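[1] Return a 3D structure for these sequence lines:
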Amino acid sequence: MTKPPRPPRSKPLLRDENAPLQSRPIRRRNPEQPALPFDPFPERIEPALCDLRQKPPADGKDWGWEIKWDGYRIAVHSHQGRVKVMTRGGYDWAHRFPAIVEAMKALGPASMIIDGEAVMLDGEGRSDFNLLQSSLGAVGRRQGKEISPAIMYAFDLLYLDGHDLRRAEYSTRRHLLEDVLAGHEDGAIKISEEVEADPAALLEHACRLGLEGIVGKNRDSSYRSGKTGDWIKLKCVQSEPFFIVGYEPSNAAAFSSLLLAAYDGDDLRYVGSVGTGFRDATARDLRKSMDKLVWKKKAPPVPYSGKRSVIWLQPTLIAEIEFRAWTSDGKLRHSAYKGLRERQDNADVYRLEQ
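    Sure, this is the predicted structure:
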């Protein structure tokens, strides 16, 4: 006897061949389940900053060390086909760093934020802030109109393809950054190399080569904006931004010296003068800018008891000054002019300790 055919194990795909196809209704997401693992692209990230230390930490095993670069701190954003070069002050300087923009585009279409330093190198491969400042035309009427062939030394990766990496350890972010930059060594974005060495010996070597110093970063730390102690710097010489509040005239040059001020609480205090480090062309351009800022009031902008003949100025221009130490009466010792800082770079004028 022939067995009857088995009924189909699955239901027919369509009960009515002529009925329109319909998908299953979309269920609402269970609020108890985690959201999609993609983070929004940040418009701006306040940078992590270095605490100045006199000596490295006792336990150096948890720290990565690299050269301290002397330039402009920038964060390069690549998102939806557009590249921005963001300064600490939140300004987009992409038009001023075209080589860095092109190098970022060459890394591919990924959305990312790279943290680093825009620098110019001298003939011996050392970063030179004066060269960078000159390339940007950051004096007088040229300000904001020049472009620079500067390169970028990258030292952190903050965002990559939908993932905010600031919560990850520095060692993880560093590994991902090296992967992103691999194969692009000839571009204008280069990795800031970690150096496996005793930090005290590394600092001594850096000073001998005429470098500014070294930077240490806690390998286990997340990325936190501001000064948190996760990043530290050890410097061969000190270098800080100060207001130019006056100049001493000279019959033989554009000026004899600049008078400087720092913040003392909410007020300004005179901290000495600087008379070296100027090139003739730089001094002439600086004098033209200062003559537009002459102080009109009778009392000077800072308390001053010296005997010099001074042309006082509105505290507007910010100079980067290198110095060796402080005198007992709170003045800079062995100071030298390095260049002007731009307000768009959010140069933080030095604050005296309370």
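
[2] contacts, neighbours, all on C-alpha from now
    Noted.

[3] State the distance from residue 188 to residue 90.
    According to CA to CA, to the nearest Å, residue 188 and residue 90 sit 22 Å apart.

[4] do the same with residue 58
    Distance from residue 58 to residue 90, counting by CA to CA: 36 Å.

[5] More neighbours: which of the two?
    Neighbours per residue (other CA atoms under 10 Å) separate residue 58 from residue 90, with residue 90 holding more: 17 against 6.

[6] Tell me the secondary structure at that one.
    On the three-state scheme (DSSP: H, G, I helix; E, B strand; the rest coil), residue 90 is labelled coil.

[7] go on, residue 58?
    Under the three-state scheme (three-state DSSP), residue 58 adopts coil.

[8] How many residues are close by residue 87?
    Residues near residue 87, counting by other CA under 10 Å: 23.

[9] Cross-check the contact I'm expecting between it and residue 71.
    No: the pair residue 87 and residue 71 fails to qualify as a contact (CA atoms under 8 Å) at a distance of 11.5 Å.

[10] Which parts of this structure are helices?
    Ranges of helices within the chain are 98-106, 129-135, 170-181, 199-208, 280-290, based on DSSP state H.

[11] Of all these, which one comes closest to residue 340?
    Distance to residue 340, taken as CA to CA, is lowest for helix 129-135 among these, at 7.0 Å.

[12] Strands along the stretch 51-200 of the chain, start to end?
    Secondary structure of the stretch 51-200 of the chain, counting by DSSP state E, counting those that start in this stretch: strands at 63-67, 72-79, 82-87, 112-119, 151-160, 163-164, 189-191.

[13] Of all those, which one comes closest to residue 288?
    Nearest of the strands of the stretch 51-200 of the chain to residue 288, taken as CA to CA: strand 72-79 at 24.3 Å.

[14] Which elements pack onto the closest one?
    Applying 3 or more CA pairs under 8 Å, 6 or more residues apart in numbering; DSSP states H and E, one finds that strand 72-79 contacts strand 82-87, helix 98-106, strand 112-119.

[15] Grab the nearest non-local neighbour of the most centrally placed residue in the chain.
    The centroid of the chain falls nearest to residue 73 when counting by CA atoms, centre = their mean (1.7 Å). What sits nearest to residue 73 in space, not counting adjacent residues and going by CA to CA, 6 or more residues apart in numbering, is residue 117, at 4.5 Å.

[16] And this one, please, so the two structures can be compared:
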Amino acid sequence: MLATAGSVPPGPEWALELKWDGMRALAYVEGLDPDNVVLVSRAGRRVSRSFPDVARALAAVAGERRVVLDGEIVVLSAPSAGAPARPSFNRLQLRMGVQKPSPQLVETASATFVAFDLLCCDDEPLLDLPYLERRARLERLGLDGHRGLVVSPVLEGLDAQTALEVAGSHGMEGIVAKRRDAPYRPGRSHAWVKTPLWRTTEAVIGGWAEGRGRHAGAVGAVLLGLPTPAGCLRYIGHVGTGLRDTERDQLHVQLADAETADSPFDGPVPEQRAARWTQPTLVAEARFRSWSDDGVLRHSSWRGLRLDRQPDDLPGGLPAADRGDAAPPGHRWHNSRG
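    The predicted structure follows:
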């Protein structure tokens, strides 16, 4: 069952859950033998071998029961002082596609299965039951409290804005609203509504890469950075999505006029070979979903130049992903359709 994108729907008929940054999976669990646990990705691939720790945890808790669970496989970030663990897609990628992960990899990037629905229990199909009843049956399985297993919490008693703020403060992707009376139906459904969180950041343009195809001769993407105490820029990613054709042409003129032979960044950037450097005088605003573990924007898009801002106005240092805050100073949270 897949959610439809939209704003958080109001009303008591909706239950609000957190949206996890992981890999969607169905778990078929039969008895105490981990070899009998089958994990299937959304694309229909068996991924059990990549996540033996999840298979062991599910088998240990299931006991003699036969269950089918819907959920998300996540890998948490390494916790540190002032930075609680949060779902880390970077660390999850260390496990994805690895058919026989080493014990060391399993230990250093241990996976967790976040269950949010129960589809079958002891050969009794539950798809036609309303969400509220399936949820109650799921909670009675006793998954919480076992290492590697979590039941996705329901944010009871919170309005939409507060729920989104809670999701943001915990480094989650957003909110999924589910109708309490809805059965489970495979495919895209308006009975589940996802509302991703979008953040915005202001950053300095330190370079650009030329476009290709119909954007040849214009700006394909700008390279963004945050000021450092040493007077350089710390690279935080490139942005090309969302640029209108007129903006690409205008930026090309502005950036080419300020072109320089030296990079303003404090180290190499992924686009090094194709990059053209510019004097770091222009401030841009970008929107994005989250920070990667190494402080780079994920799912970013262009919002526009901030002609009212100077590079010296921007806070330096590391983004929230590195400091453990909900968002760095000058960075804002948004919820958006889609």
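
[17] could the helices of structure 1 go into CSV alongside distance to residue 122 of structure 1?
    Listed next are these as CSV, based on distance: least, CA to CA, whole Å:
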stretch, distance to residue 122 of structure 1
helix 98-106, 17
helix 129-135, 8
helix 170-181, 24
helix 199-208, 15
helix 280-290, 18
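
[18] can you redo those as a markdown table with mean neighbour count and distance to residue 305 of structure 1?
    Below are the helices of structure 1 laid out as a markdown table (neighbours: other CA atoms under 10 Å; distance: least, CA to CA, whole Å):
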| stretch | mean neighbour count | distance to residue 305 of structure 1 |
| --- | --- | --- |
| helix 98-106 | 19 | 48 |
| helix 129-135 | 20 | 32 |
| helix 170-181 | 18 | 49 |
| helix 199-208 | 16 | 37 |
| helix 280-290 | 16 | 22 |
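
[19] of all those, which lies closest to residue 221 of structure 1?
    helix 170-181 (5.6 Å).

[20] That closest one vs structure 2, mean deviation?
    Here the mean offset of helix 170-181 of structure 1 against structure 2 after fitting is 0.7 Å, by mean CA distance after the TM-score superposition for structure 1.

[21] so that helix versus strand 151-160, what angle?
    For helix 170-181 of structure 1 against strand 151-160, the angle between stretch directions is 110 degrees (axes from the mean of the first three to the mean of the last three CA atoms, to 10 degrees).

[22] Distance check, residue 20 of structure 2 against residue 55 of structure 2.
    Using CA to CA, residue 20 of structure 2 is found at 19 Å from residue 55 of structure 2.

[23] before we move on, what about residue 49 of structure 2?
    Taking CA to CA, one finds residue 49 of structure 2 at 9 Å from residue 55 of structure 2.

[24] What of residue 239 of structure 2?
    39 Å.

[25] re the thing from before, how many neighbours does the residue nearest to residue 73 of structure 1 have?
    24.

[26] Under the alignment, what does it map to in structure 2?
    Here residue 117 of structure 1 is matched to residue 72 in structure 2, going by TM-score structural alignment.

[27] Then residue 173 of structure 1?
    The alignment partner of residue 173 of structure 1 in structure 2, by TM-score structural alignment, is residue 134.

[28] how many other residues sit next to the closest residue to its match other than its chain neighbours?
    Spatial nearest neighbour of residue 134 of structure 2, excluding adjacent residues (CA to CA, 6+ apart): residue 118 at 5.9 Å. Around residue 118 of structure 2 sit 26 other residues, with neighbours defined as other CA under 10 Å.

[29] Translate residue 118 of structure 2 into the numbering of structure 1.
    Counting by TM-score structural alignment, the partner of residue 118 of structure 2 is residue 157.

[30] Just list the residues touching its match, thanks.
    Going by CA atoms under 8 Å, 6 or more residues apart in numbering, residue 157 of structure 1 touches 112-115, 165, 173-174, 176-177.

[31] what about 7 Å?
    By CA atoms under 7 Å, 6 or more residues apart in numbering, residue 157 of structure 1 lies in contact with 113-115, 173-174, 177.

[32] Could you save these as CSV and add columns showing distance to residue 336 of structure 1?
    Shown next, in CSV, are the contacts of residue 157 of structure 1 (distance: CA to CA, whole Å):
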residue, distance to residue 336 of structure 1
113, 35
114, 32
115, 29
173, 37
174, 35
177, 36
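
[33] Need the max-distance pair from the residues you listed.
    Using CA to CA, these span at most 12.8 Å, a distance reached by 113 and 174.

[34] Just give me how far the lengthiest strand in structure 2 sits from the chain centre.
    Identified as the longest strand of structure 2 according to DSSP state E is strand 188-210. Relative to its parent chain, strand 188-210 of structure 2 has a centroid offset of 10 Å by CA atoms, centre = their mean, to the nearest Å.

[35] same check, this time on stretch 28-44 of structure 2
    With CA atoms, centre = their mean, you get 25 Å for stretch 28-44 of structure 2.

[36] Now do it: everything it contacts.
    Contacts to stretch 28-44 of structure 2, defined as CA under 7 Å, 6+ apart, come from residues 24-27, 46-48, 55-56, 58-60, 62-69.

[37] Also stretch 272-280 of structure 1?
    Applying CA under 7 Å, 6+ apart, the external contacts of stretch 272-280 of structure 1 come out as 256-260, 331-332, 335-338.
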